[in-house]
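Participant: turn this into a structure:
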Amino acid sequence: MQTPPELRHVNVTRYITPLREGGSLPAVADADDGFKYVVKFKGAGHGPKALIAELLGCEIGRVLGFRVPEVVFAHLDEAFGRTEGDEEIQDLLKFSQGLNIGLHFLSGAINFDPVVTTVDVQLASEIVWFDAFMTNIDRTFRNTNMLMWHRELWLIDHGATLYFHHSFTNWEKSATTPFVLIKDHVLLPQASQLEEANIKLKAVLTDDILLNIVNLIPDEWLDWEGYDENPDDLRQVYFQFLKTRLTHSELFTKTATDARQALV
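Facilitator: Predicted coordinates:
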């Protein structure tokens, strides 16, 4: 277990190739620190909310002890992408000037295949608990969002977590959802220690840790059209959502346990 880091800032220097899984068109890109990143752009479909979900999902996952790629703030200047030949990508880069999110590119990683790789019951239980806590609608057989890298399991792509913020109405009710979609989780059959995971992981996520992670969200990602709340108000909603969800963790833990029993 570890505390969230202070995230580094990099400048994107070269757009290499789009990753066309899904509709958000992330891309592999070079940065001025000499590393490659999977960059997700605020100008894509769900805008900065997907970047917020990615940031919170990665950093909460990291604190809980999961392997997730390093997260950086990735800057695009106004000249970036002008020579891009693909008009769709050029528009995406144009609307993504400023601050985006980058995830360290795991070169040579392969997609997790549940037929090939068996995950031990403790890790499986903790990942299922984490995804139920974060209301992650991905991590299914269709789209596992996990990679094997150097024979270790890495969690990627948290942009579909915290889906309450796409409507942002009655977040209090959303915070106490039992999250029935956990029934489709790819690791649910192995997750036989969900109650133990609940006790262990709930104890790690103190108010201070959650607040420190939420405070990583930059103001630039919290300027939402149609909302009167200022960035501090919105960060407080994220914190209260996560805190409330944690307080009621027995609800989603029981839902996951019941769903697993129906499977096995």
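Participant: only C-alpha atoms from now on, for both contacts and neighbour counts.
Facilitator: Will do.
Participant: so what's Leu56 up against?
Facilitator: 213-214 (CA atoms under 8 Å, 6 or more residues apart in numbering).
Participant: wait, is it part of a helix?
Facilitator: Yes - the assignment for Leu56 is a helix, going by DSSP: H, G, I helix; E, B strand; the rest coil.
Participant: please provide the structure for the following sequence as well, for comparison with the first:
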Amino acid sequence: MENKPHLRTVNVTRYITPLREGGSLPALAEADDDFKYVLKFKGAGHGVKALIAELIGGEVARVLKFKMPELVFANLDEAFGRTEADEEIQDLLQGSQGLNLALHYLSGAINYDPVVTVVDAKLASQIVWLDAFITNVDRTFRNTNMLVWHKELWLIDHGACLYFHHSWTNWEKHAQSPFALIKDHVLLPKASALKEVDSEFKAILSITVLQSIVNLIPQEWLVWEDSDDTPEMIREVYLQFLLMRLNHSEIFINEAQNARKTLI
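Facilitator: The predicted structure follows:
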């Protein structure tokens, strides 16, 4: 039986503090289930597309059995943020009414440091494969987007993946791109088992699994002012992009292997 993705929905009850590491002003917030979350706002810079990337990238990672903080839909009531003193944050909250996306906050987690934490070849290859597949530009030495929590490696922040959707033209060409930016991946030097991982992961990511992930995208995130496409058409492009990329995985595998040869 395939592991069908599912996301809970929580209501944000308290804005705690902005997390200013990124340009999109994510925040630490509390919800009505009494858990704390890293909240990503649809009213931020890249809007719903960053949330869609976070959702698809995160759930693909989860299906592939990576350690991932739970993703939830986070509902912001229209009255939320009216008492916020910071005008920039108040505007962000007011522009993010409705469904946003949040990651369970891993209290006490520390940023991954390649000098301190050793990652074996298999796990490194798995993470490199994932990021090449979803075209994730954000797992570099400068910004590893990995945490160590309870002595295990956790993946976070996939909002910069699937960057083809910011132009939304010629997606077929993007789907078959080698993804040259994989050369900057922090784990590429250790990724010596890419072929093995490719076979294993392609067996897991069936069309049914990918369809179920794409189906998680809320309808309200698929009404784009800069596109005449219907939500159904947009959803289908995401699915076909992932399927085409998967079916031509040798393109990005070869790119990663060639880039790795220049590093070792």
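Participant: any idea what the TM-score comes out to?
Facilitator: After superposition, the two chains reach a TM-score of 0.99 (TM-score structural alignment, normalised by the length of structure 1), with 264 aligned residues with a CA RMSD of 1.0 Å.
Participant: mind listing the helices for structure 1?
Facilitator: 48-63, 87-94, 121-133, 171-175, 194-204, 207-214, 231-247, 249-263 (DSSP state H).
Participant: these: which one's closest to His158 of structure 1?
Facilitator: helix 48-63 (4.6 Å; CA to CA).
Participant: output the helices of structure 1 in a markdown table; the columns should cover distance to Asn11 of structure 1.
Facilitator: Output for these, formatted as a markdown table (distance: least, CA to CA, whole Å):
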| stretch | distance to Asn11 of structure 1 |
| --- | --- |
| helix 48-63 | 17 |
| helix 87-94 | 14 |
| helix 121-133 | 31 |
| helix 171-175 | 35 |
| helix 194-204 | 33 |
| helix 207-214 | 22 |
| helix 231-247 | 24 |
| helix 249-263 | 39 |
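Participant: those: which one's closest to Ala109 of structure 1?
Facilitator: Ala109 of structure 1 lies closest to helix 48-63 among those, at 17.7 Å (CA to CA).
Participant: mean per-residue distance, that closest one to structure 2?
Facilitator: Here helix 48-63 of structure 1, set against structure 2 after superposition, deviates by a mean of 0.3 Å using mean CA distance after the TM-score superposition for structure 1.
Participant: angle of that helix against helix 194-204?
Facilitator: 100 degrees (axes from the mean of the first three to the mean of the last three CA atoms, to 10 degrees).
Participant: which bit of structure 2 covers helix 48-63 of structure 1?
Facilitator: Alignment of helix 48-63 of structure 1 against structure 2: residues 48-63, by TM-score structural alignment.
Participant: would you check that Phe73 of structure 1 makes contact with Ala31?
Facilitator: No - under the criterion of CA atoms under 8 Å, Phe73 of structure 1 is not in contact with Ala31, lying 10.7 Å apart.
Participant: common neighbours of these two, please.
Facilitator: Shared contacts of Phe73 of structure 1 and Ala31, counting by CA under 8 Å, 6+ apart, come down to Val10.
Participant: nearest to Gly102 of structure 1, out of the helices of structure 1?
Facilitator: helix 48-63 (9.4 Å).
Participant: okay, how far is it across stretch 237-256 of structure 2, tip to tip?
Facilitator: By CA to CA, to the nearest Å, the extent of stretch 237-256 of structure 2 from end to end equals 25 Å.
Participant: what does that stretch rub up against?
Facilitator: 129, 132-134, 171-172, 175-180, 182-183, 188, 194-195, 198, 202, 207, 210-211, 214.
Participant: got it, and stretch 37-47 of structure 1?
Facilitator: Here stretch 37-47 of structure 1 has contacts from 23-31, 48, 50-51, 74, 92-96, 99-105, 221, using CA under 8 Å, 6+ apart.
Participant: just the buried ones from those residues?
Facilitator: Buried residues within these, counting neighbours by 16 or more other CA atoms under 10 Å: 24-31, 48, 50-51, 74, 92-94, 96, 99-105, 221.
Participant: pull the number of nearby residues for Ile137 of structure 1.
Facilitator: Close neighbours of Ile137 of structure 1, defined as other CA atoms under 10 Å, add up to 21.
Participant: what does it align to in structure 2?
Facilitator: In structure 2, Ile137 of structure 1 lands on Val137 (TM-score structural alignment).
Participant: surely His185 of structure 2 touches Thr140?
Facilitator: Yes - with contact defined as CA under 8 Å, His185 of structure 2 reaches Thr140; the gap is 4.7 Å.
Participant: so the two - more neighbours on which side?
Facilitator: The neighbour comparison of His185 of structure 2 against Thr140 (other CA under 10 Å) goes to His185, with 25 against 18.
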